[in-house]
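Asks: Could you look at this predicted model? Sequence included:
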Amino acid sequence: MYNTLTRQKEDFHPLNDGVVNMYVCGPTVYNYIHIGNARSAIAFDTIRRYFEFSGYQVNYVSNFTDVDDKMIKAAHEQGITVPELADKYIAAFMEDTTAVNIEPATKHPRATENIPEIITFVSDLIDKGYAYAAAGDVYYRARKFKHYGELSDQSIDDLEVGASQHVDEAEFNKKEDPIDFALWKAAKPGEISWDSPWGPGRPGWHIECSVMSTKYLGDTFDIHGGGQDLAFPHHENEIAQSEAKTGKTFARYWMHNGFVTVGDDNEKMSKSLGNFVTVHDIIKTLDPQILRFLMATTQYRRPIQYSQKNITDATNNLQRIQTAYDNLTYRQKDAQAGSDDQIHQQVLGLVAEFKQAMDDDFNAQNAIAAVYELVKVSNVYAQQATVQQVSVTELQETMAHLMSVFGIILETDQSLDDDKIKALIEQRNQARKDHDFALSDQIRDDLKAQGIVLEDTPQGTRYRKE
């Protein structure tokens, strides 16, 4: 797996055999998540699923940032409190991520649930000389941490030039150095706040993740993940804070997913640019499984272009897999006892190809190619005059198992299996025998209008939901 910190692929060895402890930065809950947020959540859910597929127990922690400047502003605009705003959008997050089949985290901590731990953490950094109070704020001395800038591969001098251009005068006057960053922020009049040794205020953005990740996973854990845009300053600051406090390695492997781009110029999607599309809106008109398929079957470090063409391709490819699965369901009805060793060997080979691809930095694009080959094998086998029960089941269960790594659920829609549809199919078959093709076509068209597609195969007519 590719480690952002070392900028190379490394073999993964967990601290504890058979257990993966991973922390993934969650959303700031002031709005519905856009598909850029969803891309990160889906990418790391897919990685988590592959670890579980490979036999690991995964302790997966992902936070909610439920207090910050954006939330205070949004709550004021909506005329509600910050906690009410957080509850509203955390509920929406859970609804939207459930729709795209993201497993709930082992723990979903909230920043506001950990204020005492955050205050203690900041106090420890002050005691160790890594932080200082200034007029109600507390800042971290970034230059004191000798590894600062290593994750994002930046020099202190370059960071100082950039910081000097972006820090406002009031904050600049409080800081000892322009690159220092806030651990605790003094509250303005009327803002949500908590009492602290430095006066009423609230946590800085970066400190919450250091506190919550180490609280639930220990001072050192296996994997820390998030979007590419979090590498600096967020993750850089997490490392500085955490390792200054504990004296230990914070996270052993750093993983960052690629952006979602939109438009012909491949502009990064973000709320700040105003070019975002929310998952909440997308799934009103698009099957959530299609969005999931598009996101999950792209290697996590690659960018994804959100376009109608890519949505159409994902729709067609997912339908192709589902149809192959349905073909196997149909052949279960007349399968004979026994198994086909040639099919078994082909399945074993394709599963090995799938694993080889995912073992190479979770290369989902190569892994889904192995599934497409399995689809071809399945379709050819399903067309044979005689099929074996064990082989049909093995093909079907393997296809479902591999697709579950991508968070895709394959199942045959049993709601279509009713007497009325079967009677109409029998009526159509009789009409074809009688050369009454007008009636045959009418029945087919009527069923299609109801979303039911007929497929004539050598083994008879089968149907599926469109």
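Replies: Alright, I've got the coordinates.
Asks: CA atoms for contacts and neighbours, from now on please.
Replies: Fine.
Asks: Give me the secondary structure label for T461.
Replies: strand (DSSP: H, G, I helix; E, B strand; the rest coil).
Asks: Ok, H147 next?
Replies: Note that with three-state DSSP, the state of H147 is coil.
Asks: I'd like to know how far the residue nearest to it when sequence neighbours are not counted sits from D180.
Replies: Ranked by Cα to Cα, 6 or more residues apart in numbering and with sequence neighbours excluded, the top spatial neighbour of H147 is A240, at 7.5 Å. Distance, A240 to D180, by Cα to Cα, to the nearest Å: 11 Å.
Asks: Where do the strands of the stretch 351-466 of the chain begin and end?
Replies: 452-457, 460-465 (DSSP state E, counting those that start in this stretch).
Asks: and the angle from the first one to strand 460-465?
Replies: Going by axes from the mean of the first three to the mean of the last three Cα atoms, to 10 degrees, strand 452-457 is angled at 150 degrees with respect to strand 460-465.
Asks: hang on, the earlier thing: anything in contact with each of A240 and D180?
Replies: Both A240 and D180 are in contact with A142, where contact means Cα atoms under 8 Å, 6 or more residues apart in numbering.
Asks: ok, second structure coming up, stack it against the first:
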Amino acid sequence: MLTIYNTLTRKKEEFKPLHPGIVNMYVCGPTVYNYIHIGNARSAIAFDTVRRYLEFKGYKVNYVSNFTDVDDKMIKAAAEQGITVPQLAEKYIKAFMADTTAINIEPATLHPRATENITDIIKFVQGLVKKGYAYAVDGDVYYRARKFKDYGQLSGQSIDDLEVGASEHVSADEVNKKEDPMDFALWKAAKPGEISWNSPWGQGRPGWHIECSVMATKYLGETIDIHAGGQDLEFPHHENEIAQSEAETGKKFVRYWMHNGFVTIGKDNEKMSKSLHNFVTVHDLIKEVDPQVLRFFMATTQYRRPIQYSQANLTDAQNNLDHIQTAIDNLTYREQDAENKEDQEVQAKVAAFHDQFIQAMDDDINVQNGITIVYELVKYANIYAQRDKVSLTALQTLKQEIVKLMSIFGVKLVASNNQIDDEQIRQLINERNEARKNKDFARSDEIRDNLKQQGIILEDTPQGTRYKKE
């Protein structure tokens, strides 16, 4: 039974989608004014992994993740770069797709943009005004937060406590316009020269929160199964989405809310963010680090837990991933002398590992326990590959299971094809084997060291000496 921790209820609940066999899932995407940093990537990787596991379980997942392609940050960044807001958006959407492809994130079923949905946004805001949940002031439109009786339910705070925090982020101009400091913008009047659209309230553009309510309900329905994003979006973004959506539709907006933990950095475990200027972009990092390693590093921490970013942790991830890849190579190597027969013991062991993996992952997508099962499977595979006699179907079954389970973490494993077919190297290895037989260990070590300098790594196994490129 799959359970998911629901932020709204603060407990694990059995996952039952609204429509059997189908999951409608919305994940808040980036504001495209810069390259994504690995804190942004954490959310994308975490929920891509959730999606992959749901698909592994047999669900059809309709996965929508938006692009915020107009807001204050984008207007400022475009002006600084001397380009238009749409040009800025195109630049960083293209970069986002390239970076997320590199870390093996599946494209969303749909990547809608705020600017593609202006008509629907205006209509949605009009509906809230008509129902008395919103009001217009000097071209701006604000939502009456206190009118929504359940406001604060997601963040678990009273509206009075939330008001204290909200008042710290409100300009004097906004204070004078709003009926209440808790009210938030649905539509913003345009300043001279800013990108804008015509509306019943004059030239302007959408507020940040309204776009996700509109796109989630437009593309997935008035009630969706899963809405996900970073912990920092719980308030005010997701809190406001609930208020807007349920006021407009009169229906429950989201059945399961999922929020991922932060990426922290430094000895003080400071949250990584652009505002703190302590971020590392995916664009830069994957020039230095194998994207597969970054993916593995972030996908194997349970989504609700924080991730400590450090070179040491990346190195650990590299070593663990190399260990798994080596198991695939060991299994592939033994295929050359395997017997063409069944091995019921291996089939049963693989089935048991498979069931244990599902049991681990069904507990709120607990990837840390899941990867532990994979490590046990890899250990068993390595031991099996050292037997004097092995079954070809058993080797293939082990390899296929490791590859299948690792694909849920978004990691691609293939049988390495880096054996060196060079007669001179073979002759040196034969000479080394002869030297070892004659206990001429000085010559044996000399040959090993010479080959290593050429990038050739030797591995002595019960089935003979293997060699590959470093």
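Replies: Thanks, I have it. Here the structure is a predicted model, which means the values were calculated and not measured.
Asks: Kindly reformat the strands of the stretch 351-466 of the first structure as TSV containing mean neighbour count and distance to Q8 of the first structure.
Replies: As requested, the strands of the stretch 351-466 of the first structure are exported to TSV (neighbours: other Cα atoms under 10 Å; distance: least, Cα to Cα, whole Å):
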stretch	mean neighbour count	distance to Q8 of the first structure
strand 452-457	14	49
strand 460-465	16	46
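Asks: Just give me the neighbour total for Q241 of the first structure.
Replies: Counted with other Cα atoms under 10 Å, residues neighbouring Q241 of the first structure total 26.
Asks: Which residue in the second structure aligns with it?
Replies: In the second structure, Q241 of the first structure lines up with Q244, judged by TM-score structural alignment.
Asks: in the stretch 101-250 of the first structure, which spans are strands?
Replies: Under DSSP E, counting those that start in this stretch, the stretch 101-250 of the first structure gives strands at 131-134, 137-140, 181-186, 201-203, 221-227.
Asks: Confirm I343 of the first structure sits in a helix?
Replies: Yes - under three-state DSSP, I343 of the first structure sits within a helix.
Asks: Three-state assignment for E288 of the second structure, please.
Replies: E288 of the second structure is classified as coil under three-state DSSP.
Asks: Looking at the first structure, name the residue matched to it.
Replies: For E288 of the second structure, the residue aligned by TM-score structural alignment is T285.
Asks: The stretch 201-350 of the first structure: helices as residue ranges?
Replies: For the stretch 201-350 of the first structure, the helices defined by DSSP state H, counting those that start in this stretch cover 205-217, 236-246, 279-282, 288-296, 308-331, 341-359.
Asks: any chance of those in JSON lines, with distance to P104 of the first structure too?
Replies: Shown next, in JSON lines, are those (distance: least, Cα to Cα, whole Å):
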{"stretch": "helix 205-217", "distance to P104 of the first structure": "16"}
{"stretch": "helix 236-246", "distance to P104 of the first structure": "24"}
{"stretch": "helix 279-282", "distance to P104 of the first structure": "17"}
{"stretch": "helix 288-296", "distance to P104 of the first structure": "15"}
{"stretch": "helix 308-331", "distance to P104 of the first structure": "24"}
{"stretch": "helix 341-359", "distance to P104 of the first structure": "22"}
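Asks: Out of these, flag the one nearest I42 of the first structure.
Replies: Comparison of those against I42 of the first structure by Cα to Cα identifies helix 288-296 as nearest, at 6.2 Å.
Asks: Pull the distance from that closest one to the chain's centre.
Replies: Centroid separation for helix 288-296 of the first structure versus its chain: 10 Å, with Cα atoms, centre = their mean, to the nearest Å.
Asks: In terms of secondary structure, what does it contact?
Replies: For helix 288-296 of the first structure, the elements it packs on are helix 35-53, helix 308-331, judged by 3 or more Cα pairs under 8 Å, 6 or more residues apart in numbering; DSSP states H and E.
Asks: Out of these, which is the most enclosed?
Replies: helix 35-53 (a mean of 23; mean count of other Cα atoms under 10 Å).
Asks: Which part of the second structure matches the next helix or strand after that helix?
Replies: Counting by DSSP states H and E, the element after helix 35-53 of the first structure in chain order, helix or strand, is strand 57-62. Counting by TM-score structural alignment, strand 57-62 of the first structure falls onto residues 60-65 of the second structure.
Asks: what about the match of Q241 of the first structure, distance to A190 of the second structure?
Replies: Counting by Cα to Cα, the separation of Q244 of the second structure from A190 of the second structure is 22 Å.
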